[in-house]
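Undergrad: Test case, fold it:
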Amino acid sequence: MLDIQSIRADFPILSQKVNGKPLVYFDNAATSQKPKVVIDAITSYYEEINANIHRGVHKLSQLATDAYEISRVKIQNHINAKHSFEVLFTSGTTHGINLVSNGFASLLKVGDEVMVSALEHHSNIVPWQMLCERTGAKLTVIPMDENGELIFAEFEKLLSEKTKIIAVNHISNALGTINPIKKIIEKAHQFGTAVLIDGAQSTPHIKPDVQELDCDFYVFSGHKICGPTGTGILYGKEEWLNKLPPYQGGGEMIKEVTFEKTTYAELPHKFEAGTPNIAGGIVLGTAIDYLNEVGFEAIAKYEHELLEYGTERLLEIEGLKIYGPKSLENKTSVISFNVGTIHPYDIGTIVDKMGIAVRTGHHCAQPIMNFFQIPGTIRASFSFYNTKEEIDALVGAVKKAVVMLS
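TA: Next comes the predicted model:
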């Protein structure tokens, strides 16, 4: 059991008021709030060990380097990567996906295929479209059904030896759908196809085991798991990272430079050009420590309770429709909904006046909205520091908004 009030006390922002009302923060799928231990760790870095990392002989540089590399090992252990050098620091999920897609430009030819799913965030669509435009490869799409779930039989039909890489999210940001990534990976590997998993929406709720999944790449963002913005991780199997060329050139990623030829550093530095977000990388480890102290099993159980309660309460509202899986066992703590023909933006604006933060629009997933023939949805996304009382406040606010807009 989680001590929710104690946990909420860890997050300074949750005690404030918005528009004169207590803040109810239900935009966790966009970014999570930060506990005091994370905020303090950022300050501590800049007050105590601020220095550039690697190669420095002075004390501060050594302390900063040690802290940065300790964080890398923490993340390695958290996701169960085989080697710490398979863990690359990035600025976020989008950066990680672009790094891999850029690298695959040297591996693809005309006639090859790249596969994504109909449930993807734009950041897991556009880089692959750009890659196909550069290489002459073809983009194929795993279709979805009316429940917002991938049609696995159609995926099997699309998959062939031409498919060189599949990029699919672990959990849909727009609908909360949990995809059958283990089955997708197993099937893909029968054809020698690489698989990249977008874990931006899964890592706040579950601990990914990259070796058990056997994925080739796994990417996620720090800001969604109580860490700083501008941080993220790309996990890649050693064999694949060695196949890909560097994404950027500059300092740190080199072994030797002459005007005639440059040789590149070993992993992970080959992909970490320039001065990184040192404080962010260190504090991302702090955030992961915090979440592990809370406990991911307890987090998952409690957030599922919130999902069940929120679904039941919101469906009391006449004309309200929830998009996504009917079975809550195949869904994480996201409720994406509309009420009748009222535009989601209008409800979101009124709800905000009551101190409740929800996300409205297409959630960077326009193909999903086009499938349902809607302009967007209202998305309430819950975290382990939310409460059922806050859900009650949301339901009351939506009811008031509907009355005002009808």
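
Undergrad: C-alpha from now on. contacts and neighbour counts both.
TA: Will do.

Undergrad: so where do the helices sit in the stretch 1-150 of the chain?
TA: Secondary structure of the stretch 1-150 of the chain (DSSP state H, counting those that start in this stretch): helices located at 4-9, 36-44, 59-79, 93-104, 126-135.

Undergrad: deepest of the ones you listed, which one?
TA: Across the helices of the stretch 1-150 of the chain, averaging neighbours per residue (mean count of other C-alpha atoms under 10 Å) puts helix 93-104 on top, at a mean of 22.

Undergrad: the inter-axis angle of that helix versus helix 126-135?
TA: Helix 93-104 runs at 20 degrees relative to helix 126-135, counting by axes from the mean of the first three to the mean of the last three C-alpha atoms, to 10 degrees.

Undergrad: Any buried residues in the helix or strand where residue 288 lies, and which?
TA: Assessed by DSSP states H and E, residue 288 sits inside helix 278-294. The neighbour-count check on helix 278-294 (16 or more other C-alpha atoms under 10 Å) flags 278-291, 294 as buried.

Undergrad: for it, packing partners?
TA: In terms of contacts (3 or more C-alpha pairs under 8 Å, 6 or more residues apart in numbering; DSSP states H and E), helix 278-294 is packed against helix 36-44, helix 59-79.

Undergrad: What's the first helix or strand after it?
TA: helix 296-314.

Undergrad: Show me what counts as buried in that following helix.
TA: For helix 296-314, the buried set under the neighbour-count rule, 16+ other C-alpha under 10 Å, comprises 296, 299, 300, 302, 303, 304, 306, 307, 310, 311, 313, 314.

Undergrad: Make a markdown table out of those and add distance to residue 5.
TA: What follows is the buried residues of helix 296-314, written out as a markdown table (distance: C-alpha to C-alpha, whole Å):
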| residue | distance to residue 5 |
| --- | --- |
| 296 | 18 |
| 299 | 14 |
| 300 | 17 |
| 302 | 13 |
| 303 | 15 |
| 304 | 18 |
| 306 | 15 |
| 307 | 19 |
| 310 | 19 |
| 311 | 23 |
| 313 | 22 |
| 314 | 24 |
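
Undergrad: Next, the second sequence, to be compared with the first:
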Amino acid sequence: MSATINAPITGTHAKVRRAALSGFFGSALEYYDFLIYGSASALIFGRLFFPESGASATLLSVATFGVAYVARPFGAVLWGHIGDRFGRRRALVLTIALMGVATFLIGLLPTYESIGWAAPALLVFLRLVQGLSAGGESPGSTSLTVEHAPEGRRAYYTSFTMSGMQFGIALGSLVFIPIALLPESALFSWGWRIPFLASGVFTIVAYLLRRKLEEPETFISMRDEGERARLPIAVLLKDHWRTTARVLLLSTINVVGTIFNVFALSYGSQHGIPSAVMLAVVSFGNLAAMVMSPIAGRLSDRWGRRTPFVIGSIGSTLCIALLFVAIDAGNIPLIYLFGVLGIGVFYAIPITVGATWYPEQFPAACRYTGMAVALMLGILLSGFAPAIAQGFGANGANWGPAILLCAAVALVSSVVALIAPETYRVTKDLLGVKRRRD
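TA: As a prediction, the model looks like this:
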């Protein structure tokens, strides 16, 4: 990755490289956790943690995936407060440690057969801890990178946080392919634990990188001049609630990602497509997105935030609809084509643009809090989208509700994008300044 981040060799360059690397690995851990939990909830946890629920076991298992999204807004307020009051670095070190420990402990959990209903209760608790930490992870990484990045290259450098997200999802999928091919006795006894225990490697790397981070000059200047808000959430709700609502609506486009990464995996497996094939599609799609994100960042720095965001939102939804048609037809080449095109190309664009655009719309004093709260409330629907699609789609037999959800968020986020302020040419000292009706 270091070879791809090119900028003049300066002290600022070293800081932004470190921030980008930290964002890459932290985001990789967050979404590696996201993918392995989503895969396990779709394929394994129903049998291990909800064996007495019969046909509803998969629905209950997938619902635990969404539980983390309930905790994310609370984490957003907590980590946003720490990040805006005491420093971006401190918040990011704490979030990565908490997330890594929770994921590792899931891999050690006893199942329902061993301790009864205490097993799913512990699973839900650790999933809530994951959500609490995730509430500050990517918002903090992107806010810090935006503040470190040179003018005119903010989206490019911030895109590496999104590349890390896609890498984490792709790696989680790749890890689950050989796991899914294990004999049932091995899969349901020890095999499913391996991806969770392996997350410890990401945790250590990301933690060590975070400890070396420096605070951006934006925060240092704000601290030295006594401009930090005593209660950032109060400032946000009083003075920037319109911006918060705007970013919230923009970020609902993340529904497309969870429908692809979780519901499509479950749907394909229920309709005759081997789990290994669906996991490979998820992996290849996200590897393509990892490469696409820096490209999308460069395009956004040159052309602006609005147009790429809208094109990606609409294009990804159309491709996901065609993906489900291909699944119904059992056409594996088309499944790969529309999966990779939908997630690897089109969906990568709005999430990359959003990672820069969202924090750019808030002032420094409440940027971390604003980015975190708006994003976590916006993606709350994403967490429950697979369960909604599963429940309204005749327990996963019909993909219509899934696509209706994707189409709805694509429409809403595109309309909001067209009326949102353009920020790609605004200098850092003027980002979020109230010269608009915010």
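
Undergrad: TM-score of the superposition?
TA: Taking TM-score structural alignment, normalised by the length of structure 1 as the basis, the two superposed chains have a TM-score of 0.29; 183 aligned residues with a C-alpha RMSD of 6.4 Å.

Undergrad: so which of the helices and strands packed on helix 278-294 of structure 1 gets nearest residue 372 of structure 1?
TA: Closest approach to residue 372 of structure 1 among these is made by helix 59-79 (34.6 Å; C-alpha to C-alpha).

Undergrad: Quick one: work out the angle between that closest one and helix 278-294.
TA: Using the same axes, to 10 degrees: helix 59-79 of structure 1 against helix 278-294 is 40 degrees.

Undergrad: Which elements pack onto the helix or strand where residue 351 of structure 2 lies?
TA: Element membership for residue 351 of structure 2 (DSSP H and E) is helix 348-360. For helix 348-360 of structure 2, the packing partners by 3+ C-alpha pairs under 8 Å, 6+ apart come out as helix 118-148, helix 154-180, helix 275-303, helix 306-329, helix 367-378.

Undergrad: For the last one, buried residues please.
TA: Residues of helix 367-378 of structure 2 classed as buried: 367, 368, 369, 370, 371, 372, 373, 374, 375, 376, 377, 378 (neighbour count, 16+ other C-alpha under 10 Å).

Undergrad: Report how many residues lie close to residue 389 of structure 1.
TA: Other residues near residue 389 of structure 1 come to 10 when the count uses other C-alpha atoms under 10 Å.

Undergrad: go on, residue 221 of structure 2?
TA: Using other C-alpha under 10 Å, residue 221 of structure 2 has 12 other residues around it.

Undergrad: could you measure residue 139 of structure 1 against residue 241 of structure 1, distance?
TA: To residue 241 of structure 1, residue 139 of structure 1 is 23 Å away according to C-alpha to C-alpha, to the nearest Å.

Undergrad: again with residue 36 of structure 1
TA: Distance of residue 36 of structure 1 to residue 241 of structure 1, computed by C-alpha to C-alpha: 36 Å.

Undergrad: same question, residue 395 of structure 1
TA: For residue 395 of structure 1, the distance to residue 241 of structure 1 - C-alpha to C-alpha - is 47 Å.

Undergrad: out of those two, which sits in the busier spot?
TA: It is residue 241, of residue 395 of structure 1 and residue 241, that has more neighbours when counted by other C-alpha under 10 Å, with 22 against 19.

Undergrad: And the strands in the stretch 51-200 of structure 1, which stretches?
TA: 87-90, 113-117, 138-142, 163-169, 194-198 (DSSP state E, counting those that start in this stretch).

Undergrad: And those strands: which comes nearest residue 389 of structure 1?
TA: When these are compared by C-alpha to C-alpha, strand 163-169 sits nearest residue 389 of structure 1, at 31.0 Å.

Undergrad: Flag every buried residue along the closest one.
TA: So, applying 16+ other C-alpha under 10 Å, buried residues of strand 163-169 of structure 1: 163, 164, 165, 166, 167, 168, 169.

Undergrad: Dump these to JSON lines, plus distance to residue 390 of structure 1.
TA: Formatted as JSON lines, those follow (distance: C-alpha to C-alpha, whole Å):
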{"residue": "163", "distance to residue 390 of structure 1": "46"}
{"residue": "164", "distance to residue 390 of structure 1": "46"}
{"residue": "165", "distance to residue 390 of structure 1": "42"}
{"residue": "166", "distance to residue 390 of structure 1": "39"}
{"residue": "167", "distance to residue 390 of structure 1": "35"}
{"residue": "168", "distance to residue 390 of structure 1": "32"}
{"residue": "169", "distance to residue 390 of structure 1": "29"}
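
Undergrad: of these, closest to residue 217 of structure 1?
TA: Using C-alpha to C-alpha, residue 167 comes nearest to residue 217 of structure 1 of these, at 9.1 Å.

Undergrad: The closest one touches residue 115, doesn't it?
TA: Yes. Using C-alpha atoms under 8 Å, residue 167 of structure 1 is in contact with residue 115, at 6.3 Å.

Undergrad: residues making contact with the strand or helix carrying residue 194 of structure 2?
TA: Element membership of residue 194 of structure 2 [criterion: DSSP H and E] is helix 193-211. With C-alpha atoms under 8 Å, 6 or more residues apart in numbering as the test, helix 193-211 of structure 2 has contacts from 18, 21-22, 25-26, 28-29, 32-33, 36, 89, 92-93, 96-97, 100-101, 103-108, 172, 175-176.

Undergrad: angle of it against helix 118-148?
TA: 30 degrees.

Undergrad: On the C-terminal side of helix 193-211 of structure 2, identify the next helix or strand.
TA: Downstream of helix 193-211 of structure 2 (by DSSP H and E), the next one is helix 217-224.

Undergrad: got CSV for the helices and strands packed on helix 278-294 of structure 1, with distance to residue 134 of structure 1 too?
TA: Output for these, formatted as CSV (distance: least, C-alpha to C-alpha, whole Å):
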stretch, distance to residue 134 of structure 1
helix 36-44, 40
helix 59-79, 33
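
Undergrad: And these: which comes nearest residue 183 of structure 1?
TA: helix 59-79 (18.9 Å).

Undergrad: Check which helices and strands that closest one sits against.
TA: strand 87-90, helix 278-294.

Undergrad: Distance to residue 97 of structure 1 for the ones you listed - can I get that in a markdown table?
TA: As requested, these are exported to a markdown table (distance: least, C-alpha to C-alpha, whole Å):
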| stretch | distance to residue 97 of structure 1 |
| --- | --- |
| strand 87-90 | 10 |
| helix 278-294 | 18 |
